[in-house]
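# From the sequence below, what's the structure:
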Amino acid sequence: AMDCAKGVGARITQPSKPINKMRGLLRIHRRLPLLIAVPTTAGTGSEVTLAAVITDDETHYKYPINDFVLIPRFAVHDPEFTRGLPASITGQTGMDALTHAVEAFIGRSTTPYTRKMARQAVQLIHDNLLEAYEHGDDMRARRNMLSAAYKAGVAFTRSYVGYVHAIAHSLGGRYGIPHGLANAIILPHMLRAYGDTAAPKLADLARMAGIAPATAQDSLAAEAFIDWVDRMNEALGIPKYVSGIRRSDIPQMAAHADAEANPLYPVPLLMDRLELERMYEVVAGGMFEDEN
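Modelled structure (predicted):
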């Protein structure tokens, strides 16, 4: 709903420019009418970001538009609006916020402020997501998750995301997979694919959140962090792999992911289109809808 409002505001200020011509960076330019964002999930952080994600129902293409004018003027965080959120959506949107924080933190375009906000978001999610999932009327956990999503949004709107998002957008556009669910499944696979390039920063997060001992080596602490993500997904009822992917769709989805991420996203490890195609095989677990 927040992204829809951003898109409407963009069209109001640019009535002669269709939304697909605003894809990418800084294509709107003009200030939007007053926009007040009231999130009802603790996940996207859209109430504080410069992005709106658009799905083209005809082409099954999902893409972001990014412009500073899309940042809402005000954000209202009231945990009561999330009280009735189903457990499955609580879990998936919470892992969406975790993905924002982690991708912003491990990227190559961070600042002391974005690193601080990402760390705080990871800590809040570590301490509160399972409680909010298992006890939906716990307003303290709900409030802390709203704060986590906000802080993660602040981090990634300044430091951007990475290949998890690029792949998730392509899967969401092609198959209608909810964004938080796709992010949650892809995240541990992509963190493992980044390998040593992301290990020191993942180790930092693991030690900070108490996932690994303060004295743990980077490689072991990073592995502990990824294992914790796996355990969180399992506890939240999120599958290990994305089902329903057709191998014949992978080249086009990888091309979309490549166009979205390269060179915009400051990822720890650059991947070309063919390497991204391999990641679809990984997140599918080698099981494809159009094969026996």
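# use CA for all of it now, contacts and neighbours both
OK.
# Residues touching stretch 174-188, excluding its own?
Contacts with stretch 174-188, where a contact means CA atoms under 8 Å, 6 or more residues apart in numbering, come from 43, 60-62, 92-96, 99, 164-165, 167-169, 171-172, 226-227, 229-230, 233, 238-242, 253, 283.
# Apply 7 Å and report the result again.
Outside stretch 174-188, the residues that touch it by CA atoms under 7 Å, 6 or more residues apart in numbering are 60-61, 92-93, 95-96, 99, 164-165, 168-169, 171-172, 226, 229-230, 233, 239-242, 283.
# Can you go through those and name the buried ones?
Buried by 16 or more other CA atoms under 10 Å: 60-61, 92-93, 95-96, 99, 164-165, 168-169, 171-172, 226, 229-230, 233, 240-242, 283, out of the contacts of stretch 174-188.
# Mind checking which of the residues you listed land in helices?
Among those, DSSP state H puts 92-93, 95-96, 99, 164-165, 168-169, 171-172, 226, 229-230, 233, 283 in helices.
# one more to put side by side:
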Amino acid sequence: MYNQDTFLDAATVESVVAQTVDELTPRNVFHFNSPRQAVVGEGSILTIGKLLRQQRVKHVFAVVDKTVHELGLLSSTLRCLKRANIDCTVFSGVEREPTTEVVEQALAMLTRCDADFVLGFGGGSAMDAAKAVAVMKSCNCSVDELTDPGFEGRRSLGLGAVPTTAGTGSEVTDISVILHIDERRKFVAKLPDLMPDLAIIDPGLMLGLPPLITAATGIDALTHAIESYVSASANPLTRALATSAITGIHNELPTAVGSGGCMPARLGMAVAAYKAGLAFCNAGLGLVHAIAHQVGAQYGIPHGVANGILLPYVMEFNALVCRSQFAAIAQAMGVARESMNEREQCDASIAAVRQLLRDIGLPESLSDYGARLDDFSELANEALQDICVESNPRNVTKADVMQLLERATS
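The predicted structure follows:
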């Protein structure tokens, strides 16, 4: 005899069926996230006091690159904050890429001053550190917890970012990369609340940037644009932003490197880097970054330089499944010709990237930084665990990564 409790009533069945249909119905849906407010243009940093006063900010905790602070680039910001009666505590201990130790030092200072707004000011390192400490202070968590893929903490402090380079895109992303020195590994935290509420992009802050740093950060932005364009998670909006960024970087980067005081070139690069940041934040990256995170930590290679060395080789690898996308990139870079077929346009895009790297004087081999064959097996293992590999358009094996490392070292 059947127990009536084992049978679902009609209303429950109808609800289950409706839920199943609702979950299966949406098609081609994509999400797009961006900072709540962005202010772009020469002198835009001078609006920071007014902007933060409107948000009722009382105390800013500024996380600044050491070199940026020594050069006095923060002075106008401090002046505007003082005029708006906003207190400011400065942490200037960020050098190169943010380490767990530096992040913990910044967190301790933030806890003591009890600021209500965290501002990352400088390159990607300062902004990544600022984003991390803002969430860690809000959630009372550690770096290990923050970088755990299952972390779901929410930020309660305000967060802003002011880039002094045109490249990392950290001012518009929900990502923070932290270096664990003891393990020689980079950990990537991705969380909606790592995205700043406010981004101020002032090309005037970039005028004194040395040529090599301009080149390296610019290639970082180009890598963001190219990888997001071909990403397995790309959508029409991210592709449009990536395409525009590729054109802008190809046109403006040589001038920005060779004539650093050219404001139109600096502005063009700043806007292009912003577009590339929005693109990859929403579409993801790929194998270039997955490998670059590992070799950068292992050999102390600046992130943009590592990306530049690896980019042409990974493009060749991905071309098997991305020929049409790379052909479109050739068109965006202005190197496609009507006489070319799709494959020739694809090859032209890779050749154009290599030529740009040579023109701006970036290294072309990992061997320049002491890369060793004996390290490649472990580096490949780590690259395959990197979050960026998930959106690479072509499936990747350990053997593939090791072969790419060997080619980039020869």
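# Can you pull the TM-score for these?
Once superposed, the chains reach a TM-score of 0.93 (TM-score structural alignment, normalised by the length of the first structure), with 283 aligned residues with a CA RMSD of 1.4 Å.
# helix/strand/coil for Gly361 of the second structure?
Of the three states, Gly361 of the second structure takes coil according to DSSP: H, G, I helix; E, B strand; the rest coil.
# Please enumerate the strands of the stretch 1-150 of the second structure.
Using DSSP state E, counting those that start in this stretch, the strands of the stretch 1-150 of the second structure run over 37-40, 59-65, 87-94, 117-122.
# now the first one: which residue numbers in the first structure?
Residues of the first structure matching strand 37-40 of the second structure are absent, with TM-score structural alignment as the criterion.
# what does that strand contact?
So strand 37-40 of the second structure is contacted by 197-202 (CA under 7 Å, 6+ apart).
# buried stuff in that strand?
In strand 37-40 of the second structure, counting by 16+ other CA under 10 Å, buried: 38-40.
# now the second one
Of the residues in strand 59-65 of the second structure, those scored as buried under the neighbour-count criterion (16+ other CA under 10 Å) are 59-65.
# With Asp359 of the second structure as the reference, measure out to Val321 of the second structure.
Look at Val321 of the second structure and Asp359 of the second structure: by CA to CA, to the nearest Å, they are 28 Å apart.
# repeat for Ala256 of the second structure
From Ala256 of the second structure across to Asp359 of the second structure, the span is 12 Å (CA to CA).
# neighbour count winner among the two?
Ala256 (29 against 14; other CA atoms under 10 Å).
# so the equivalent of that one over in the first structure, which of the three states?
Alignment note: Ala256 of the second structure maps to Ala132 in the first structure; criterion TM-score structural alignment. Classification of Ala132 of the first structure by three-state DSSP places it in helix.
# residues touching Ala132 of the first structure, list them.
Ala132 of the first structure neighbours (CA under 7 Å, 6+ apart): 138, 141-142.
# can we see that at 8 Å?
Residues in contact with Ala132 of the first structure, defined by CA under 8 Å, 6+ apart, are 87, 90, 138, 141-142, 145.
# Please apply the same query to Ser88 of the first structure.
Applying CA under 8 Å, 6+ apart, the residues near Ser88 of the first structure are 133, 236-237.
# picking that back up, can you list the contacts of strand 37-40 of the second structure in a markdown table and add distance to Ala18 of the second structure and neighbour count?
Converted to a markdown table, these look like this (distance: CA to CA, whole Å; neighbours: other CA atoms under 10 Å):
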| residue | distance to Ala18 of the second structure | neighbour count |
| --- | --- | --- |
| Asp197 | 37 | 18 |
| Leu198 | 41 | 23 |
| Ala199 | 42 | 27 |
| Ile200 | 46 | 24 |
| Ile201 | 47 | 27 |
| Asp202 | 51 | 25 |
